[in-house]
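*Asks:* Quick one, fold the following:
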Amino acid sequence: MGVVVRMPQLAAGGNEAAIQTWLIDVGDEVAAGQAIVEIETEKAVVEHEAEADGTIAAVLVAAGESAAVGSPIAVLALAGESAEEAMRSVDVAAPTSPSVAQDGMTEGAAQGSTAVPEPAPTIAPVPVATAGRRLFASPLVRRIARERGIDLSTIAGSGPNGRVVRRDLEAEVAPADDAPVAVPMTSVAASARSDAVAPAYNDIPHTGMRRAIARRLAESKTTVPHFYLVADCRVDELLAVRARINEGPDLKISVNDLVVKALAAALHDVPEANAIWTDDATRRFTGVDIAVAVAVPGGLLTPVVTGVERMPLGELSGVVRDLAERARGGRLKQHELEGGSFAVSNLGMYGTREFSAIINPPHAGILAVGAATQRPVVEASGELAAATVMTVTLSADHRVLDGALAAQLLAAFVRRIENPLSMLV
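*Replies:* Okay, the predicted model is just below:
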């Protein structure tokens, strides 16, 4: 009897997801546990594995198409069973076209041929007519392009047979976001008393990521009791140590790398704070996993760096850089967005001096980092001097951290950040 492969629920609260890439073709033999498809959620790309040994009998949802959680996306024929027998044994509709398992199979017919077969009406990629050529893009890509005002005819596709894929759009979105938006003026017919013009505006449709951010942060602010602690850190020595490290040709450390390392050291110093709230217990961790906020086109992602307390600074810098690059390219895996007890959000590079951040559940806190600026300080001797000072704000979950414990954690962070060599030994 055939096995129906269904769209899994990969993110809390998610009702649907999109097929990004099929890793198999119809007729391929697969083993239980083998990755067969990459599924795009609101924030990440997740590999979904076969649950049994068998042969792919049919693919029901093409790459680029969305499907509701729990709906069939493929059929697997078990050993000794033909594709036809597998399809007859399950209660699902056959695919519209036999060649929807890979986008390249449909697109490939368009290469080097003047007679281009029409794609399946509902599940195959749709060709976009451009000047002198036919460009293929999935419905998901076309929807994103439409939402962001991107002309697909100007994009060079990097997918199979030149197909435009999501990463091609991400490369275009930064300049598009920075460019001024032409806002049409809508006039309203003059009334008997006076002429009136409607206010100008431009509606930007919500993306899945924007909706997810809105849902989770609204939930956080309404269900997590936040409180805030602020501290000033003198970072002249930190910047001097960073400058000496970066004199080498192979290693470039950012201030944010040092902040993440200092927070991990502080959580090691105050292990009671390295915890999260669950319905049944306070879960205290033995290792330190920290999420790092990364601005991406249209939103924010928080990939998690695991085992920060064990990492040399150079390794930590490489891991953070890799996660940030893949976050901006839409190539993070779901598991890389899960876990951790604390997060770091740094807006110092934008000149922001001080801010407070919203906790990303289930984390117990988030450290908001402002810009390091020259400020007057009073030395221990009572003399006035100039120093480089960085203001940080700790947002804490009061269910996990009482005021005194959060204050101990913030004090430990300040000690570490002001004595950077203590993080390197």
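
*Asks:* Every contact and neighbour count from this point should use C-alpha atoms.
*Replies:* OK.

*Asks:* quick one: the strands in the stretch 101-250 of the chain?
*Replies:* Remark: strands assigned in the stretch 101-250 of the chain by DSSP state E, counting those that start in this stretch are 126-130, 133-137, 187-188, 196-197, 226-234.

*Asks:* now the stretch 301-425 of the chain
*Replies:* Under DSSP E, counting those that start in this stretch, the stretch 301-425 of the chain gives strands at 304-305, 342-346, 365-378, 384-397.

*Asks:* of all the ones you listed, which lies closest to Val260?
*Replies:* Closest to Val260 of the strands of the stretch 301-425 of the chain is strand 342-346 (CA to CA; 6.8 Å).

*Asks:* so how far is the closest one off the chain centroid?
*Replies:* Distance of strand 342-346 from the chain centroid (CA atoms, centre = their mean, to the nearest Å) equals 15 Å.

*Asks:* now that strand against strand 384-397, angle please.
*Replies:* Counting by axes from the mean of the first three to the mean of the last three CA atoms, to 10 degrees, strand 342-346 lies at 140 degrees to strand 384-397.

*Asks:* Now show me the structure for the sequence below, then we'll compare the two:
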Amino acid sequence: MGYIVKMPKLGMEMKSGTITKWVVDEGESVEKGDTLAEIESEKTAAEIEAREDGVLRRRYLDEGDATEPGGVLGIVAAADEEIAALEAEVGESGAVETEAEEPAQASTQAASSERSSSVTRRSDSGSSGDVKASPRARQRADDLDVDLVTVEGTGPQGSITEQDVVAAAEGVGDSVSTSDVRASPRAKKRAEDLGVDLTSVEGTGPQGSVTEEDVETAAESGEASGAAGRTTERPLSGMRRTIADRLGQSYREAVHVTEHRTADAEAVLAAADAASETFSADVSVTDVLLRALSAALTDHPEFNATFEDDVHRLHEDHNLCVAVDVEAGLIAPVVRNVGPDHVVDIAEKRAEVTERALSGDYTMDDLSGGTFTVTNLGVLGVESFDPVINPPQVAILGVNAISERPTRGDDGSVVFRRALPLDLSFDHRIVDGADAARFLDTLVDNLEDPWPLLEGVDRREATPVELPEGHVSASVDADFDGSISAGSFDYEFGVTEQFGGSGGAPTPVDFFLGSLAACLSSSIGVQANMRDVDFDDITVDVEATPPEGSVESLAVHVSVATDADDAIVDRIVTNGERTCHVAELLREDLPVEVTWDRG
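*Replies:* Sure thing, here's the model as predicted:
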């Protein structure tokens, strides 16, 4: 028995859903469980599956169109089944006439009546009310002053799409237009996304129709670029619109103030390593940070709070949102009730919600109920920023890149210690600057001495990093076993057996090759970064001939894992060699052969 496909409600906060992709074309057969369409709400994405075998007889929305929960998307029925009653139920406006049992359905009915009245008025005026067109096409026609009666539709059952209206407004139909091209709806949408002129694409589908693959092939080959020179519009997705609306509202209403502090990071780094080794778990600096943050929120509960309807609510549970960068935008899944958790439990919880976020398997529950947010741009090299509060929360902590800073040691010498810059944005309507300063002070204390918060983890004294700064010492003992001291780094080396040494350590030639390889890989990486060349890995292999004594030649091979073209790779390798300071120290009469490939 046929049925009407409706927009599901993906959580209590959902206001509307958007068709991001029709998987099934109108007239195509489906089996129970097949995916009909992909949809996206303000916070999540989902698939709509067929609940019985049949044929997708009608599609009422185009890709990119939105409707409220309960809104009509299509009709599925047997190929020979009479669907007049279902079509009558849908009505001309595409909204289901339902009883007001559920709020979503009631709002759908109201919207249906409103849209139907609008259509009737157009019909009475003798305009294009009787023409079959999507809601977005009608709106676009109004905007561009296009008479829908004059537009030839290319959508399902000849309905007019927004693209048809735009093409008519631009006068494309005066000659050969895309409406004259036989192409699937997905091919038309893909052509619009890629700026491909369908009239120039050779179709390989049934009866020569253009398929989505034909469009992509044409785009990759550089053909059919009829849209060249046009600007590209990128409509906001439902999730992106919600992010824009919520953060815009936050910035307009909350009184944002940001305070900055820097914590010595040596202890928190050592604590993460110690916890991982002690419990054979994957504990990161972020996990130790969340444990330290939770302890600070216990001492300053006014920050573990929300502000709604003029009420400042302090929450007992520490539900910490950790921002995750996904394709559709920034989302902040919740690590729940962190307060009583051991750092290992925090690590497991955070890993689970982060994995769901990155894989797209998160739910509305994963994104709801947060009381404080942490956003880390340090992984992208950011040194300082002013994070925007995630409403209705009252504060957000920004985490920046760890950096090495010179510090005066106990003996007056200069040592380099790693530092973690933090940015706390808070709503000054709710908490004061002095409150924020005290909160940051507690948090920094917890980070610089996290050991009392890590039950079962033995304290380890962090050893600050001392850089050589151009000064290296080397020595050998009576057995010709040598050592090199470079800042806080120590290495052993050996004299070969033929000269009386044990030969049980790298030779001076080995150390030189290591220095050259490290310098070259870093320099090539810098050159790639300067040219915005994405790469996964750069590996440099250096071979000396002979391997000991006076080196007569060097063979350097570079492997670059990148999709960049050969000319660009060759350029970054060449420039990397030129800018490597160790390479500059090579004597002029030493032959050096540099080759590269794609790793």
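
*Asks:* TM between them?
*Replies:* The TM-score (TM-score structural alignment, normalised by the length of the first structure) is 0.61; 337 aligned residues with a CA RMSD of 5.1 Å.

*Asks:* Deepest in the core, which of the strands of the stretch 101-250 of the first structure is it.
*Replies:* Of all the strands of the stretch 101-250 of the first structure, strand 133-137 has the most neighbours on average by mean count of other CA atoms under 10 Å, namely a mean of 22.

*Asks:* From the contact counts, what lies against it?
*Replies:* Packing partners of strand 133-137 of the first structure (3 or more CA pairs under 8 Å, 6 or more residues apart in numbering; DSSP states H and E): strand 126-130.

*Asks:* what's the most buried one of the strands of the stretch 301-425 of the first structure?
*Replies:* strand 342-346 (a mean of 25).

*Asks:* Can you check which part of the second structure it sits on?
*Replies:* Counting by TM-score structural alignment, strand 342-346 of the first structure pairs with residues 372-376 of the second structure.

*Asks:* Touching the matching stretch from outside, list them.
*Replies:* Residues from elsewhere that reach stretch 372-376 of the second structure (CA atoms under 8 Å, 6 or more residues apart in numbering): 303-305, 318-324, 332, 387, 390, 393-400.

*Asks:* average gap between that stretch and the first structure?
*Replies:* In the superposition with the first structure, the average deviation recorded for stretch 372-376 of the second structure is 0.9 Å (mean CA distance after the TM-score superposition for the first structure).

*Asks:* same check, this time on stretch 187-194 of the second structure
*Replies:* Averaged out, stretch 187-194 of the second structure is 7.7 Å away (mean CA distance after the TM-score superposition for the first structure).

*Asks:* List the buried residues of that stretch.
*Replies:* Across stretch 187-194 of the second structure, burial judged by 16 or more other CA atoms under 10 Å covers Ala187, Lys188, Lys189, Arg190, Ala191, Glu192, Leu194.

*Asks:* JSON lines please, covering those residues and showing distance to Leu297 of the second structure.
*Replies:* JSON lines is the format used below for those (distance: CA to CA, whole Å):
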{"residue": "Ala187", "distance to Leu297 of the second structure": "53"}
{"residue": "Lys188", "distance to Leu297 of the second structure": "53"}
{"residue": "Lys189", "distance to Leu297 of the second structure": "49"}
{"residue": "Arg190", "distance to Leu297 of the second structure": "49"}
{"residue": "Ala191", "distance to Leu297 of the second structure": "52"}
{"residue": "Glu192", "distance to Leu297 of the second structure": "50"}
{"residue": "Leu194", "distance to Leu297 of the second structure": "49"}
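
*Asks:* now the helix or strand hosting Glu114 of the second structure: which residue numbers in the first structure?
*Replies:* For Glu114 of the second structure, the host element (DSSP states H and E) is helix 103-124. Using TM-score structural alignment, helix 103-124 of the second structure corresponds to no residues of the first structure.

*Asks:* Which SSE is immediately downstream of that helix?
*Replies:* Assigned by DSSP H and E, the successor of helix 103-124 of the second structure is helix 135-144.

*Asks:* what angle do that following helix and helix 103-124 make?
*Replies:* Using the same axes, to 10 degrees, the inter-axis angle of helix 135-144 of the second structure relative to helix 103-124 is 50 degrees.

*Asks:* Please work out which residues of the first structure line up with helix 135-144 of the second structure.
*Replies:* Aligned by TM-score structural alignment, helix 135-144 of the second structure falls on no residue of the first structure.
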